[in-house]
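In: Pasting a predicted model and its sequence here:
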Amino acid sequence: MAYLREHGVEAWLERYGLPEEPYEEWASEYVAGHSPMGWWVVYTPPKTPPPPEIPSWDPASEPAERWREKVHRALEAYVKAVEEAYQRAGWEKVRVKLNWEHFTWLALRLEGLSWAEIADRAALALDVAAVRLAVKRLAAQLGVRLKSGRGEH
């Protein structure tokens, strides 16, 4: 992000091989001082009911299991109401798998580190092929073109 702020949108897009659509608008807003995460939020969330009040528990008058069942039912009803509010607003559930470490690996790759160097920095001992696959999948999802070159082996 420092490169974006320092060199401007066009240079940033070119350096990282990013397509103008959709990154140019986001980058321009970021440089103008908007939240860098703003591009993740596309729709305004619908109005949802307030969370349920958790009933107090009196061990002298109610068995713990019955109290847990009441709390569980209240929470299930709340989650169902929230999901219905989103469905009424036109939102759809999608299966999303985000591993935040993969974003770090992608950034390191864009900064020029080799696959082996990134694998060495991974939290767990990973082989180079696993890191390369995860980064390439994420880059494809984001529309980021990875350049061949240093550390391609």
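Out: Perfect, I can see it now.

In: contacts, neighbours, all on C-alpha from now
Out: OK.

In: show me where the chain has helices.
Out: Using DSSP state H, the helices found in the chain span residues 2-7, 9-16, 20-31, 64-88, 100-110, 115-121, 128-142.

In: how about TSV for those, with mean neighbour count added?
Out: Listed next are the helices of the chain as TSV, based on neighbours: other Cα atoms under 10 Å:
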stretch	mean neighbour count
helix 2-7	12
helix 9-16	16
helix 20-31	16
helix 64-88	14
helix 100-110	17
helix 115-121	18
helix 128-142	16
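
In: Quick check: Ala119 vs Ala139, distance?
Out: Counting by Cα to Cα, to the nearest Å, the gap from Ala119 to Ala139 is 17 Å.

In: Next up, the contacts around Tyr3.
Out: Trp12 (Cα atoms under 8 Å, 6 or more residues apart in numbering).

In: Could you double-check that Glu20 lies in contact with Trp12?
Out: No - in this structure, Glu20 is not within contact of Trp12 by Cα atoms under 8 Å, at 10.4 Å.

In: here's the one I want to compare it with:
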Amino acid sequence: MNFENLKPQVVSLLTEENVDRDTKLKNLCQFLSDSVSYYNWVGFYFANHENKTLHLGPYVGAETDHTVIPFGKGICGQVAESNANFVVPDVSAQDNYIACSFTVKSEIVVPLFVNGINIGQIDIDSHVLDPFTEADERFLEFVNNEVAKLF
């Protein structure tokens, strides 16, 4: 996958005029899902630091019951506490994993920082075992750096 080719479209989607932030994020999720074959569920969770919970934001893919996730719970909740990327090659091997669907085989979560504060994350599930590479991490860090400009 050549992620460099996707970067201009990411910037274009996020800088589109007269489009609200949630719509931009939903359009971005759709673009990522359409552009990367193994990105089967793409969404954002946003932190409520007071309650120590993550709240589901715009996403594309199968519906999820996981609209609120406590910090520390599951992959997303762990990223809320660690402030570090988390790549899970095989979700079945993870003890602290919240199963969304039996079709999900792997997951990548990259935190979203605004002014040095982890305000949320991009979460991507894949139906493929171990598809995520360092290139995915760097690309999603780029995506989140662009998303941060919306806040």
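Out: Here it is on my side, so go on. All of these numbers come straight from a predicted model, not from anything done at the bench.

In: Any idea what the TM-score is?
Out: Overlay of the two chains. TM-score (TM-score structural alignment, normalised by the length of the second structure): 0.26; 67 aligned residues with a Cα RMSD of 4.6 Å.

In: count of neighbours near Val88 of the second structure?
Out: Number of residues near Val88 of the second structure (other Cα atoms under 10 Å) recorded here: 21.

In: Revised request: answer the last question for Gln30 of the second structure.
Out: Neighbour tally, Gln30 of the second structure, other Cα under 10 Å: 20.

In: Just the buried positions in the helix or strand encompassing it, please.
Out: Taking DSSP states H and E as the criterion, Gln30 of the second structure maps to helix 21-35. By 16 or more other Cα atoms under 10 Å, the buried positions in helix 21-35 of the second structure come out as 21, 24-33.

In: Same question for stretch 109-123 of the second structure.
Out: Result for stretch 109-123 of the second structure [16+ other Cα under 10 Å]: buried residues 109-114, 118-123.

In: now, among those residues, which is nearest to Ala135 of the second structure?
Out: Each of these was checked against Ala135 of the second structure using Cα to Cα; the closest is Val110, at 12.6 Å.

In: residues in contact with the closest one?
Out: Contacts of Val110 of the second structure by Cα under 8 Å, 6+ apart are 79, 84-86, 121-123, 137, 140-141, 144.

In: Is it possible to mark the buried ones in the residues you listed?
Out: The buried subset of the contacts of Val110 of the second structure - by 16+ other Cα under 10 Å - is 79, 85-86, 121-123, 137, 140-141, 144.

In: Sitting in strands, which of those residues do you find?
Out: Counting by DSSP state E, those place 86, 121-123 in strands.

In: Ala80 of the second structure contacts Gly120, doesn't it?
Out: Yes - counting by Cα under 8 Å, Ala80 of the second structure does reach Gly120; the two are 7.1 Å apart.

In: For the two, list the residues in contact with both.
Out: 47, 54, 111.

In: The second one and Val68 of the second structure, how far apart?
Out: When distances are taken as Cα to Cα, Leu54 of the second structure and Val68 of the second structure turn out to be 5 Å apart.
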